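*Asks:* coordinates for the following, if possible.
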Amino acid sequence: MSEIKNIQPTEVWSIFDQMLQIPRPSKHEEKIQDWAVKFGEDLGLETIKDEVGNVIIRKPATAGMENCKGVIFQGHLDMVPQKNSDKVHDFANDPIEAYVDGDWVTANGTTLGADNGIGVSSALAVLASKTLKHGPVEVLLTATEETGMDGAIGLKAGLLNGEILINTDTEDEGTFSIGCAGGIDVIASFKKKMTQKVPKKSTAFNLKVTGLKGGHSGVDIHLGRGNANKVFFRILKEVNAAFGVSLADIQGGSLRNAIPREAFGLVLVKAKDADDFVAKVGVLAEEIKAELINVEPNLSIELETAEMPKAIIKKGLQKKLTNAVWAAPNDVVRMSDTMPGTVETSSNLAIVKAGEKTIEVSCLVRSFSETAKNALASRLESTFKLAGASVVLEGSYPGWKPDVQSEILEVMKNLYTKQFGNAPELLAMHAGLECGILGSTYTNWDMISIGPTIKFPHSPDEKVNIKTVQKYWEFLVATLENIPVK
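*Replies:* As a prediction, the model looks like this:
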């Protein structure tokens, strides 16, 4: 018997336990969507699945609450499929191996999917309850949030009736999110130019950068964590200047919205320089580890001897790629002037991947400012175009401007303070909450985002705090009972 479904409040955890059994990586969400549809239909509630995969379930008001404003609970069904390199796990078919670790629930070597599975579970628990008091409730479960917010973008106007949106994707209990950053993808493609003139009397090495924490490229970008792609190309530039090394392959990072934790490349050096090369990489590794020791204590930079490749990347392309990746803006670019301590604009150099015909570099730019977002994307575009790459800007989505005069914000602030004895913290998230997109379609919505405490989302260290789930649920129940009337 699963230990997860017996955690209090069981109304929420028993549903989350069901979600753990159903594979739901982004772009492979059919099973979880079908499960959500069946969940609503089994309760006898009006349930629809729209053409882009969003699931909408409606529950009428309980007696005496019919005049309350309609509430929409919103979360996303997909999860980020990240695992440690030594973990055998098929996200398209295998259940998540979750377990209790003290005050936390986490997973064995993979992402847990508490982002946004716990929020979804709480919304569905409202639908399943026969005792909660509430006005009209709708649950909106969106598709493919993690890789482009496809469901939010594709949601049509007129499908939902409510006036208040409670998004369940904030990851610090006691924090109310009232705004979010917009984003845009910058994708640079270098035509892959290879040569079979592999230097004779050379030694091949796999250069591996591993052990970094990674994390959410919005929520965690201010923490100064290492970027595996940046580390890899920093080393490559240094050793190339010293020994004239050749690059045969590079695979760094895996997801556009995750800070890259690992990068792997195949490099060649003249056999006579091999010992000095190994020593030089060792020195560089120690220097970089010393720089990052307080934030990345488990950083590992290793060399392993490898088989000689049949072809290598042409020197001109290698030089351009190296300089462009190393020069490209990354991390926090500007802090907010209006909300102290909040990141305004950032970039995550997320992926460097050699394919059959191209070497592709993917960056995700975020900002509360639409103009600053576009300016930084243009800066990245210039960097990679100067290096000879073709560049595409795509997937732009709007931010959500904070409204400090929001009616539901005032109600929930007062209720939280009364219930728990302290005021909640207000936050404009440096992440792409779906509220920005949804609010651009449903402009009448009064929006807020809350949730329990989740640490290290988008990484195999992801965990959710048990006590905060209980507190979050109690507050959610109280909020439903205090929704303003129409």
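*Asks:* C-alpha from now on. contacts and neighbour counts both.
*Replies:* OK.
*Asks:* am I right that residue 66 sits in a strand?
*Replies:* No. Per DSSP: H, G, I helix; E, B strand; the rest coil, residue 66 lies outside any strand segment and is coil.
*Asks:* for this structure, which strand is longest?
*Replies:* The longest strand of the chain (DSSP state E) is strand 343-354.
*Asks:* what's next to the helix or strand just after that one, contact-wise?
*Replies:* Going down the chain from strand 343-354, the next helix or strand is strand 358-367, by DSSP states H and E. Residues outside strand 358-367 that contact it (C-alpha atoms under 8 Å, 6 or more residues apart in numbering) are 181-192, 218, 256-257, 325, 344-354, 373, 376-377, 399, 430-432.
*Asks:* give me the neighbour count for residue 264.
*Replies:* Counted with other C-alpha atoms under 10 Å, residues neighbouring residue 264 total 22.
*Asks:* how close does it sit to residue 249?
*Replies:* 8 Å (C-alpha to C-alpha, to the nearest Å).
*Asks:* which stretches of this protein form helices?
*Replies:* 10-20, 30-42, 114-128, 150-154, 228-243, 274-292, 315-327, 370-386, 407-420, 435-441, 466-480 (DSSP state H).
*Asks:* most tightly surrounded among these?
*Replies:* Mean neighbour count, computed with mean count of other C-alpha atoms under 10 Å, is highest for helix 114-128 among the helices of the chain, reaching a mean of 25.
*Asks:* quick one: residues in contact with that one.
*Replies:* Contacts of helix 114-128 (C-alpha under 8 Å, 6+ apart): 11-13, 15-16, 19, 40, 43, 59, 73-79, 132, 137, 139, 141, 168-169, 451, 454, 457, 462-464, 473.
*Asks:* second chain to compare with the first, below:
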Amino acid sequence: MTALNQLYPQPLWQWFEQICAIPHPSKFEQALSQHIQDWAAAQGLNVVEDKVGNLIIKKPATAGMENCQGVVLQAHIDMVPQKNADKEHDFETDPIEAYVDGEWVKAKGTTLGADNGIGMASALAVLASTDIKHGPLEVLLTIDEEAGMTGAFGLEAGMLEGDILINTDSEQEGEIYMGCAGGVDGQISVPMSWQAPEQSNASFRLTLSGLKGGHSGVNIHLGRGNANKLLARFLFEYADDLAIELVEFSGGSLRNAIPREANIVIMLPTENVASLNNALDAFQAIVRSELSIADPDMLLTLETLATPAKVMSETAQNTLIDLLHACPNGVTRMSDEVEGVTETSLNVGVISTHEEEVNVLCLIRSLIDSGRKEIEGRLTSLANLSNAGVEFSGAYPGWKPDNSSPVMEIVRATYNDIYKKDPTIMVIHAGLECGLFKEPYPLMDMVSIGPTIRFPHSPDEKVNVTTVGQYWELLLAVLANIPPKAA
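*Replies:* Purely as a prediction, here's the structure:
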């Protein structure tokens, strides 16, 4: 089996192998951060950890390029922790088991962390090099991008000196990104009341699994199933007929990942169990038919449980089911300005049941602030109708495209020179950090590039080996082509 560190380009893959070996899920990046700091200090590089935990590493220009514009290579340290249900893995202590499968690098049963580990590895490989041409160079590694963009929010003015920022968090070779969506977290809290079971004497956990999931921005337009929404639909269609009493609803694990699995704990009369099984078969057949192309492998399974002491009250249960069934999800509008790009979307990401309430955590994304606010209004109206609470937090701005960007033209021309074709200029429906960087650094010229990564934020995540080499060649050529500072 080919070892990662034998792939081209070796300097990048050697760093990626180190990154995979040190756990670094969101909120738990410190071990990897310290490893990088220790390495940078040993190389004699200037390394600073800012007050929120971002790393800034500076390297002088190579000979003859001292007067070039300064470049900031930027990546985020953290990765999304997602695993298959049958995979034993602790993201806080266990390394990522990466392996080569033909033209792809994958992980065994977990997310790979190519998002954004490949970009981070490329930046560190440039720092480690002795023969790559570049002007004054800074590497910015931010924390907690996937779970709240804490690092980008906390970056202060004056920490960076560069004129140009190259974000390495894009996920399609041949595409150059010059804009991205903004977003906000929305949480609806449905009040709970409880009662003793009325006529139920059979108890089960119903699990919906087998969905592809994926990135709630990049993959949202693919029409994949949302486990939370599908279970809510099942309850809406069958709860009354089967006299189901609901005990718990839980699903999804991250607000920015399309939920692959969800489960409910239910009670119902024993005489209705056969009808329940028939309903499950019918519902599974319907959904598999509807999603036969986008997401064909949805699976419903029942597990017998001990009898719970209490169930949701009829009013609370009906309110929850109606709210979840009515809650918008997926693409709400495609962009008129950028063909084929989602303008506004919503992901019903995480549902959790507590004593006092059931929380429904959503992530709204939009290329325009008014689109985001319109979806905030829909959720507010839904909460008002349901006598539920709603809160919005962590809003971050989009990155407005700049058609006159000089670095965009440099990257475009460099790509054409290498590959004899024009790249595609894109806007991504995901939350790149560039929008937040524009606040403390409004004059910094920005662009985003990267290799081809498929199914980020899911255990199916994989990165194409050939495109990593192409991305690397483009990055080095761009660094060599950065012009002098204006006189």
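*Asks:* so what number do they get for TM-score?
*Replies:* Overlay of the two chains. TM-score (TM-score structural alignment, normalised by the length of the first structure): 0.98; 485 aligned residues with a C-alpha RMSD of 1.2 Å.
*Asks:* so what does residue 470 of the first structure match up with in the second structure?
*Replies:* Alignment note: residue 470 of the first structure maps to residue 469 in the second structure; criterion TM-score structural alignment.
*Asks:* same thing with residue 222 of the first structure?
*Replies:* Under the alignment (TM-score structural alignment), residue 222 of the first structure pairs with residue 221 of the second structure.
*Asks:* excluding chain neighbours, what is closest to its match?
*Replies:* Spatial nearest neighbour of residue 221 of the second structure, chain neighbours left out: residue 331 (6.1 Å); criterion: C-alpha to C-alpha, 6 or more residues apart in numbering.
*Asks:* quick one, strands of the stretch 151-300 of the first structure?
*Replies:* Using DSSP state E, counting those that start in this stretch, the strands found in the stretch 151-300 of the first structure span residues 164-167, 175-180, 182-191, 194-195, 202-210, 246-252, 263-270, 300-306.
*Asks:* kindly report the same for the stretch 1-150 of the second structure.
*Replies:* Using DSSP E, counting those that start in this stretch, the strands found in the stretch 1-150 of the second structure span residues 46-49, 55-59, 71-76, 98-101, 104-107, 137-142.
*Asks:* tell me which of these lies nearest to residue 269 of the second structure.
*Replies:* Residue 269 of the second structure lies closest to strand 104-107 among these, at 43.8 Å (C-alpha to C-alpha).
*Asks:* that closest one vs the first structure, mean deviation?
*Replies:* After superposition onto the first structure, strand 104-107 of the second structure sits on average 0.4 Å from its aligned residues (mean C-alpha distance after the TM-score superposition for the first structure).
*Asks:* and that strand, what does it pack onto?
*Replies:* Strand 104-107 of the second structure is packed against strand 98-101, strand 462-464, with contacts defined by 3 or more C-alpha pairs under 8 Å, 6 or more residues apart in numbering; DSSP states H and E.
*Asks:* related to what we said a few turns ago, got CSV for the helices of the first structure, with distance to residue 84 of the first structure too?
*Replies:* Output for the helices of the first structure, formatted as CSV (distance: least, C-alpha to C-alpha, whole Å):
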stretch, distance to residue 84 of the first structure
helix 10-20, 18
helix 30-42, 24
helix 114-128, 17
helix 150-154, 27
helix 228-243, 14
helix 274-292, 20
helix 315-327, 24
helix 370-386, 30
helix 407-420, 38
helix 435-441, 31
helix 466-480, 24
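*Asks:* show me what contacts the match of residue 222 of the first structure?
*Replies:* With contacts defined as C-alpha under 8 Å, 6+ apart, the neighbours of residue 221 of the second structure are 330-331, 342.
*Asks:* against residue 343 of the second structure, how distant is it?
*Replies:* Going from residue 221 of the second structure to residue 343 of the second structure by C-alpha to C-alpha gives 10 Å.
*Asks:* what residues are shared contacts of the two?
*Replies:* residue 331.
*Asks:* contacting residues around stretch 275-286 of the first structure?
*Replies:* Residues outside stretch 275-286 of the first structure that contact it (C-alpha under 8 Å, 6+ apart): 235, 239, 243, 269, 300-301, 303.
*Asks:* which two of the residues you listed have the greatest separation?
*Replies:* 243 and 300 (22.3 Å).
*Asks:* I'd like to know how many residues surround whatever residue of the first structure lines up with residue 130 of the second structure.
*Replies:* Aligned counterpart of residue 130 of the second structure in the first structure: residue 130 (TM-score structural alignment). Per other C-alpha under 10 Å, the neighbour tally for residue 130 of the first structure reads 9.
*Asks:* in ChimeraX, how would I select just the buried ones from the contacts of helix 114-128 of the first structure?
*Replies:* To isolate the buried ones among those in ChimeraX, judged by 16 or more other C-alpha atoms under 10 Å, type:
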select :11,12,13,15,16,19,40,59,73,74,75,76,77,78,79,137,139,141,168,169,451,454,457,462,463,464,473
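*Asks:* next one: residue 331 of the first structure from residue 230 of the first structure, what distance?
*Replies:* 11 Å.
*Asks:* of the helices and strands packed on strand 104-107 of the second structure, which stretch is the most buried?
*Replies:* The most buried one of those (mean count of other C-alpha under 10 Å) is strand 462-464, showing a mean of 24.
*Asks:* that one: average distance to aligned residues in the first structure?
*Replies:* Compared with the first structure after the fit, strand 462-464 of the second structure shows a mean deviation of 0.5 Å (mean C-alpha distance after the TM-score superposition for the first structure).
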